[in-house]
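Participant: Sequence plus predicted model, see below.
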Amino acid sequence: MALLPILEFPDPRLRTVAAEVDPAELATPEFQRLIDAMFETMYAAPGIGLAASQVDVHKRFMVIDVSEDRSRPLVFVNPRIVASEGGQVYQEGCLSVPGIFADVTRADTITVEFLDRHGQPQVLTCDGLLAVCIQHEMDHLIGKLFVDYLSPLKREMVRKKLQKAKRAAAA
């Protein structure tokens, strides 16, 4: 299976709001192959989460695996956070903003409703890294990036740093 290209900030396609996935679409071989390709892309990057928006598929789903041995792959289709509490600061990075890390405040505990990769309704309550990752990837589905939590000055510095890195890589 081929790796999918990951869009990078400031690509305007990262600002696209994802459309709901029709549950009937989950049963198609094409959709299942796309999920597998997203996992393969995420693991190769390497990352712990990847929203469909990051690979230029603007549908509401994401793949996540925060386990150290890559043994707990999770698929969230049409996710909705239905409860959250507390707050925590995590240093986040993003496959669409390579090499940049920043502190972001997120809810400490969340409850999310979603469909799994087979269209079965699920409810998950979690905290820690998994909760942070879910919130981060869900932001992608509404066209928001973790750099949006930074000041405009810091965000511009990130943009310039990424442009400089691209120019250096092309030289």
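Facilitator: Looks like it arrived, so ask away. Just so you know, these numbers come straight off a predicted model, no measurement behind them. Numbering: from 1, shown residues only.
Participant: C-alpha only now, for contacts and for neighbours.
Facilitator: OK.
Participant: does R80 count as helix, strand or coil?
Facilitator: Classification of R80 by DSSP: H, G, I helix; E, B strand; the rest coil places it in strand.
Participant: Let me see the contact set for G86.
Facilitator: A107, D108, T109 (C-alpha atoms under 8 Å, 6 or more residues apart in numbering).
Participant: just the helices in this structure please.
Facilitator: Along the chain, counting by DSSP state H, helices occupy 29-44, 128-141, 152-170.
Participant: Against that first model, consider the following:
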Amino acid sequence: MAVRKILQYGDKRLNSICDKVFKVDGKILNLVDDMMDTLYEGNGIGLAAPQIGVLKRVILIDLGNEEEEPIIVINPKITAKSGNEKDYEGCLSYLGHEGEVFRPTNVTVEGMNIKGKPVTYKAEGLLARAFCHEIDHLDGILYMSKAEEMYELAEEEEE
């Protein structure tokens, strides 16, 4: 387990379409462990494998609910979506910025878990937005390309 460097906007790997995972093996499990360490170090709510330079279809989402396990989906695919809502998004690969992005308010996501078993998630609100954002990463799409407007965040002064 290790904290990996998060690729930043401008790195061409972030615009790559990721490869499907055919077998959940030790390499994939190590990748997931590294993604968890990296996500928590970066204080984000989601991370996709290409953000740490691994072009595989693996995402991790943790909205910070103590009673819920982090969501890990391999080969995630949105199979249904409804609604449309504009809200602010940021990204660990574009620190110091956020943008207003339209996303579905409800999504159904299918894929497999770390045991290689099929999983389905019905998500709404922030979780639906996080799924859309992370799955976009797997297709080389960054939220900035979908943003209606972008903002640079002011740095908070330390006292």
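Facilitator: Cool, got the structure. All values reported here derive from a predicted model rather than from experimental measurement.
Participant: possible to save the helices of structure 1 as a markdown table with distance to V77 of structure 1 and mean neighbour count?
Facilitator: Output for the helices of structure 1, formatted as a markdown table (distance: least, C-alpha to C-alpha, whole Å; neighbours: other C-alpha atoms under 10 Å):
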| stretch | distance to V77 of structure 1 | mean neighbour count |
| --- | --- | --- |
| helix 29-44 | 10 | 17 |
| helix 128-141 | 10 | 21 |
| helix 152-170 | 30 | 13 |
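Participant: thinking again about what came up before, and the contacts of G86 of structure 1 as CSV, adding distance to P5 of structure 1 and neighbour count?
Facilitator: Putting the contacts of G86 of structure 1 into CSV (distance: C-alpha to C-alpha, whole Å; neighbours: other C-alpha atoms under 10 Å) gives the following:
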residue, distance to P5 of structure 1, neighbour count
A107, 30, 17
D108, 31, 19
T109, 32, 19
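Participant: Can I get those in a markdown table including distance to D148 of structure 1?
Facilitator: Listed next are the contacts of G86 of structure 1 as a markdown table, based on distance: C-alpha to C-alpha, whole Å:
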| residue | distance to D148 of structure 1 |
| --- | --- |
| A107 | 16 |
| D108 | 19 |
| T109 | 22 |
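Participant: Tell me which of the helices of structure 1 sits nearest to A18 of structure 1.
Facilitator: helix 128-141 (5.2 Å; C-alpha to C-alpha).
Participant: what does that closest one contact?
Facilitator: Applying C-alpha under 8 Å, 6+ apart, the contact partners of helix 128-141 of structure 1 are 14-18, 48-54, 58-62, 64, 66, 79, 90, 106-110, 145-146.
Participant: Which ones among these lie within strands?
Facilitator: G49, L50, A51, F61, M62, I64, P79, Y90, R106, T109, I110 (DSSP state E).
Participant: before we move on, the earlier item: let me have the helices of structure 1 in JSON lines, extended by distance to E85 of structure 1.
Facilitator: Below are the helices of structure 1 laid out as JSON lines (distance: least, C-alpha to C-alpha, whole Å):
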{"stretch": "helix 29-44", "distance to E85 of structure 1": "28"}
{"stretch": "helix 128-141", "distance to E85 of structure 1": "11"}
{"stretch": "helix 152-170", "distance to E85 of structure 1": "27"}
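Participant: Report the separation between the most centrally placed residue in structure 2 and V3 of structure 2.
Facilitator: Per C-alpha atoms, centre = their mean, the C-alpha nearest to the average position across structure 2 is that of E134, at 2.8 Å. As for E134 of structure 2, its distance to V3 of structure 2 is 19 Å (criterion: C-alpha to C-alpha, to the nearest Å).
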